[in-house]
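>>> let's see this in three dimensions:
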Amino acid sequence: MRSVLVGGVGMIPFTKPGAGDPYDVMGERAARAALDDAGIGYDQVQQAYVGYVYGDSTSGQAALYGLGQTGIPVVNVNNNCSTGSSALWLARQAVASGAAECVLALGFEQMTPGALRALWEDRPTPFARSMSVMHGLQGESQAPLAPQMFGGAGAEYAARYGTKPETFAKISVKARRHAARNPYAVFRTEVTEEEVLASPHIYGPLTRLQCCPPTCGAAAAVLCSPEFAARYRISEPVAIRAQAMTTDTPTTFDDSATMMTVVGYDMTRAAAHQVYEAAGVDPGDIGVVELHDCFTANELITYEALGLTPEGTAEKFVVDGDNTYGGRVVTNPSGGLLSKGHPLGATGLAQCAELVWQLRGRAEARQVDGVRLALQHNLGLGGACVVTLYEPVS
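The predicted model follows:
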């Protein structure tokens, strides 16, 4: 397996539903931005992997045909909220295996207002196992499914370690503070801890300002071999040093299951371990992380699943400011899903774009000083988790 470089990235500003372009226009814009960043044309791309969750089949082709009809394979990907990074994972495999020299990964989502909901009521839900475990652990609720799951995990963690509601709220405050520096973010107005706690209660420790918003947007990355990068004089490539994708194991659903395992804690821990082992690095070596903060509760437990802080210490990690500028590791400098927004298919590639900019030293007001290793974590219930480690090309 050969080295894989990110030769270019692109994204468009995220918007609230109904405030932006349709999916095919968003996708074309993001893909064109990534190609321009790499300094190549679409005719150099040999394969494309396109991710989205809500859309008709072959929507990927509809977005890319605006760049040209070159006849290359276009594969459409749907892995819930980890869709964008699943497309990235497939693109990396294609280059690493030698099947292609240059591959495009694209993700987009055109969402509607309100909580996520099932579109197909005439067939089994893929969440049946998770819902069965959840109902057995915490009963049934009228709250939307995702807040029930992640809010339940947050409540479980808080009961175990005595975590205060204010600690969860501090994560939202931090997300908005970071997003205020990001021109791509949908929510750029800062909030106070008091405002977060006073917003309507949703489930467990979660209030409305601790839940990511439905968002429209698109992002893309050009992946290539080192030889391709040299041939086309790609000037600022970033290397994918290691990457892993995991799915659920019996611990998600068996008698030992907890709400934390239901929402992917064990998937995250396993993927992170594989990445650290493959790269020969320690979590303490990481300077910046884009992690899947769909809810404040998930950011809190993910600190520990990724090994950024020992189990049971996430509250201290937050209170001490070790999750932001001046602390141990800057988490979600983009504002994360909570404030940058969460267009499901685009999220993983937006995380990639942010970390590439950070490693190039081009994140402007969001720049983390002296960063040499950047970690990405993207999670989809049902389930899939992708963890990716990036480093500059020396």
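>>> all contacts plus neighbour counts: C-alpha atoms, from now on.
Noted.
>>> residue most distant from the centroid, the protein?
Distance from the C-alpha centroid of the chain, by CA atoms, centre = their mean, peaks at residue 231 (31.1 Å).
>>> tell me the contacts of residue 185?
Listed by CA atoms under 8 Å, 6 or more residues apart in numbering, the contact set of residue 185 reads 13, 14, 15, 179, 334, 335, 339, 340, 341.
>>> so where do the helices sit in the stretch 151-300 of the chain?
With DSSP state H, counting those that start in this stretch as the criterion, the stretch 151-300 of the chain has helices at 165-179, 193-198, 226-231, 259-262, 265-279, 296-305.
>>> make TSV out of the ones you listed and add distance to residue 380.
Converted to TSV, the helices of the stretch 151-300 of the chain look like this (distance: least, CA to CA, whole Å):
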stretch	distance to residue 380
helix 165-179	20
helix 193-198	25
helix 226-231	31
helix 259-262	11
helix 265-279	10
helix 296-305	12
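>>> so which of those helices gets nearest residue 101?
Closest to residue 101 of the helices of the stretch 151-300 of the chain, according to CA to CA: helix 226-231, at 6.2 Å.
>>> quick one: buried residues of that closest one?
By neighbour count on 16 or more other CA atoms under 10 Å, the buried set for helix 226-231 is 226, 228, 229.
>>> that one - contacts with which helices or strands?
The contact analysis (3 or more CA pairs under 8 Å, 6 or more residues apart in numbering; DSSP states H and E) places helix 226-231 against strand 5-11.
>>> other SSEs contacting the strand it packs on?
helix 23-38, strand 217-224, helix 226-231, strand 238-246, helix 344-360.
>>> again, only using 7 Å
Other elements packing on strand 5-11 under the criterion 3 or more CA pairs under 7 Å, 6 or more residues apart in numbering; DSSP states H and E are helix 23-38, strand 217-224, strand 238-246, helix 344-360.
>>> ok, which of those comes nearest residue 92?
Using CA to CA, the helices and strands packed on strand 5-11 put strand 217-224 closest to residue 92, at 6.7 Å.
>>> buried stuff in that closest one?
Quick answer for strand 217-224 (16+ other CA under 10 Å): 217, 218, 219, 220, 221, 222, 223, 224.
>>> one more, please, to line up against the first structure:
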Amino acid sequence: MPKPIVAGVGMIKFAKPGASRTYNEMAAEAVRDALADAGIGYEAVQQVYAGYVYGDSTSGQRAVYDVGMTGVPVVNVNNNCSSGSTALWLARQAVESGAVDCALALGFEEMRPGALGTHFNDRPSPFQLFDEATDRIVGHGEVPLALRYFGGAGLSYMEKHGATLEDFAKIRAKASRHAVRNPLAVFSKEVSVEDVMHSPVVWPGVMHRLMACPPTCGAAAAIICSESYARKHGLDDGVRIVAQEMRTDFSSTFEGDDMMRVVGYDMTVQTANAVYESAGIGPRDVQVVELHDCFAQNELITYEGLGLCPEGGAQKFIDDGDNTYGGQVVTNPSGGLLSKGHPLGATGLAQCYELTRQLRGTAGPTQVDGARLALQHNLGLGGACVVTLYQAQ
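Next up is the predicted model:
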């Protein structure tokens, strides 16, 4: 089956809550940039998938109406932090199935300062099972739940494999070195391991503030089209999606009292393995990865979940420099969520933006030499995991 083309990508620089434009303004700019990158007008788009978390119903329509009002179907997508990649998954599926020739995947978020929280407290929370498991495994705490989820996962890894807080600090320091090269990163100042370890403690022995990604606002978009459409209209067909899978939670998520499972480790393993099998490759074939580093702790466990290193091998992987330029695979050349920011609905498509440019060879200062295969990992608790494999032609 012909594989869908990523014909155009667009992304705006993310901003801190309170310092951004409105969601529709940010989204419209990202869409216009993606259309311009593809060299087509909005009238060519046959379906739109709009991912966001904090917004009212039909915010996707409001976002694209500033670009055009063509009567095109608009589907609003909320899959927590994987909303953007879920929009991409739907656009890819529509094109690959032959339902349409050209689709737009859009992600945006206008966030508020502070920790994430629920808004509908008069009904069962989608995180009820996760909260119950977290309370059972790590106990009640004063820190926000997201920190308890992923801090608990890091603590689980430390107890299993002897990792230390410095290992997580090394990941954050690496992210900052990459972000220095990225003009779109919110935090582009380089920090050292010592800087991370001297940042405020949010959970003693488990988490420092600089190990957590900042909430941000922003938007990103991608134009997905068929090979025949790209040829007919003379579009750039240099990057295509060769495999993509989505998984939700397994019963194992809440079994075994393991916080790594609670935050989606098993979803990551199963989704990544399905992608490798579908594409007929292994993780060692990939040159560049954008993975979901909402916390440095999650980046470390995801190295193993994606098969980039063996179980229990993340510390050696980090110390050998195999997660950066000159090593086995460059992880998060953009600076990742830790430096670039994490506007929930936009994150998956921001990853697509970076990897598409990497495979085109147009990533500028963040370019990974010889990048031909790129892997994207986007995770949302609740839960959903999307893993996408891109290939340069």
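>>> can you give me the TM-score here?
Put the two chains on top of each other and the TM-score (TM-score structural alignment, normalised by the length of structure 2) is 0.98; 392 aligned residues with a CA RMSD of 0.9 Å.
>>> rewinding a little: from the buried residues of helix 226-231 of structure 1, pick the one nearest residue 240 of structure 1.
Distances from residue 240 of structure 1 to the buried residues of helix 226-231 of structure 1, taken by CA to CA, are shortest for residue 226, at 11.3 Å.
>>> grab the nearest non-local neighbour of residue 43 of structure 1.
residue 70 (6.7 Å; CA to CA, 6 or more residues apart in numbering).
>>> distance of the one you found relative to residue 340 of structure 1?
Residue 70 of structure 1 sits at a distance of 33 Å from residue 340 of structure 1 (criterion: CA to CA, to the nearest Å).
>>> rewinding a little: which one of the helices of the stretch 151-300 of structure 1 lies nearest to residue 100 of structure 1?
helix 226-231 (10.0 Å).
>>> please identify the buried residues of stretch 187-196 of structure 2?
In stretch 187-196 of structure 2, counting by 16+ other CA under 10 Å, buried: 187, 188, 190, 191, 193, 196.
>>> quick check: end-to-end length of it?
14 Å.
>>> report the contact partners of the residue nearest to residue 11 of structure 1 when sequence neighbours are not counted.
Counting by CA to CA, 6+ apart, the nearest residue to residue 11 of structure 1 once its immediate chain neighbours are dropped is residue 219, at 4.0 Å. Shown in contact with residue 219 of structure 1 (CA atoms under 7 Å, 6 or more residues apart in numbering): 10, 11, 12, 30, 106, 107, 108, 346, 349, 350.
>>> residue 15 of structure 2 too?
Contacts of residue 15 of structure 2 by CA under 7 Å, 6+ apart are 186, 216, 217, 218.
>>> what's the spacing between it and residue 343 of structure 2?
Counting by CA to CA, the gap from residue 15 of structure 2 to residue 343 of structure 2 is 9 Å.
>>> which neighbours do the two have in common?
With CA under 7 Å, 6+ apart, residue 15 of structure 2 and residue 343 have common neighbours 216, 217, 218.
>>> more crowded one of residue 70 and residue 340 of structure 1?
residue 340 (31 against 13; other CA atoms under 10 Å).
>>> setting the sequence-adjacent residues aside, check what's closest to that one.
Closest to residue 340 of structure 1 by CA to CA, 6+ apart is residue 185, at 3.8 Å.
>>> same check on residue 215 of structure 2?
residue 342 (5.5 Å).
>>> which stretches in the stretch 51-200 of structure 1 count as strands?
Applying DSSP state E, counting those that start in this stretch to the stretch 51-200 of structure 1 gives strands spanning 74-77, 102-109.
>>> as a markdown table, the ones you listed with mean neighbour count and distance to residue 172 of structure 1 would be great.
Shown next, in a markdown table, are these (neighbours: other CA atoms under 10 Å; distance: least, CA to CA, whole Å):
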| stretch | mean neighbour count | distance to residue 172 of structure 1 |
| --- | --- | --- |
| strand 74-77 | 19 | 30 |
| strand 102-109 | 32 | 23 |
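>>> can I get these in JSON lines with distance to residue 279 of structure 1?
Formatted as JSON lines, the strands of the stretch 51-200 of structure 1 follow (distance: least, CA to CA, whole Å):
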{"stretch": "strand 74-77", "distance to residue 279 of structure 1": "27"}
{"stretch": "strand 102-109", "distance to residue 279 of structure 1": "23"}
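>>> assign a three-state SS to residue 391 of structure 2, would you?
At residue 391 of structure 2, secondary structure determined by DSSP: H, G, I helix; E, B strand; the rest coil is strand.
>>> do you know how far it is from residue 288 of structure 2?
From residue 391 of structure 2 over to residue 288 of structure 2 (counting by CA to CA), the distance is 11 Å.
>>> what is in contact with those two at once?
373, 374.
>>> and the two? Which one has more around it.
Ranked by neighbour count (other CA under 10 Å), residue 391 of structure 2 and residue 288 place residue 288 first, with 28 against 21.
>>> test my guess that that one contacts residue 328.
No. The criterion here is CA atoms under 7 Å, and residue 288 of structure 2 misses it with residue 328 at 9.0 Å.
>>> report the contact partners of the residue nearest to residue 4 of structure 2 when sequence neighbours are not counted.
Closest residue in space to residue 4 of structure 2, ignoring its immediate chain neighbours: residue 226 at 5.0 Å, by CA to CA, 6+ apart. Applying CA under 7 Å, 6+ apart to residue 226 of structure 2 gives the contacts 4, 5, 95, 101, 102.
>>> measure the closest residue to residue 171 of structure 1 other than its chain neighbours to residue 345 of structure 1 for me?
Using CA to CA, 6+ apart and skipping residues adjacent in sequence, the residue nearest residue 171 of structure 1 is residue 296, 6.0 Å away. If you measure residue 296 of structure 1 against residue 345 of structure 1 using CA to CA, the figure is 20 Å.
>>> the more surrounded of these two?
Remark: of residue 296 of structure 1 and residue 345, residue 345 carries more neighbours, 33 against 29, as counted by other CA under 10 Å.
>>> which residue comes closest to the more buried one once chain neighbours are left out?
Once flanking residues are discounted, residue 345 of structure 1 sits nearest to residue 52: 4.1 Å by CA to CA, 6+ apart.
>>> where's the one you found relative to residue 211 of structure 1, distance?
21 Å.
>>> over to residue 113 of structure 1?
Residue 113 of structure 1 is 13 Å from residue 211 of structure 1, by CA to CA.
>>> please say which of these two ends up with more neighbours.
Between residue 113 of structure 1 and residue 211, residue 211 has the larger neighbour count (other CA under 10 Å), namely 23 against 11.
>>> so what does residue 387 of structure 2 match up with in structure 1?
Aligned counterpart of residue 387 of structure 2 in structure 1: residue 387 (TM-score structural alignment).
>>> identify the residues contacting the host helix or strand of that match?
Element membership for residue 387 of structure 1 (DSSP states H and E) is strand 384-392. Outside strand 384-392 of structure 1, the residues that touch it by CA under 7 Å, 6+ apart are 79, 82, 85-86, 238-247, 267-268, 271-272, 359, 372-379.
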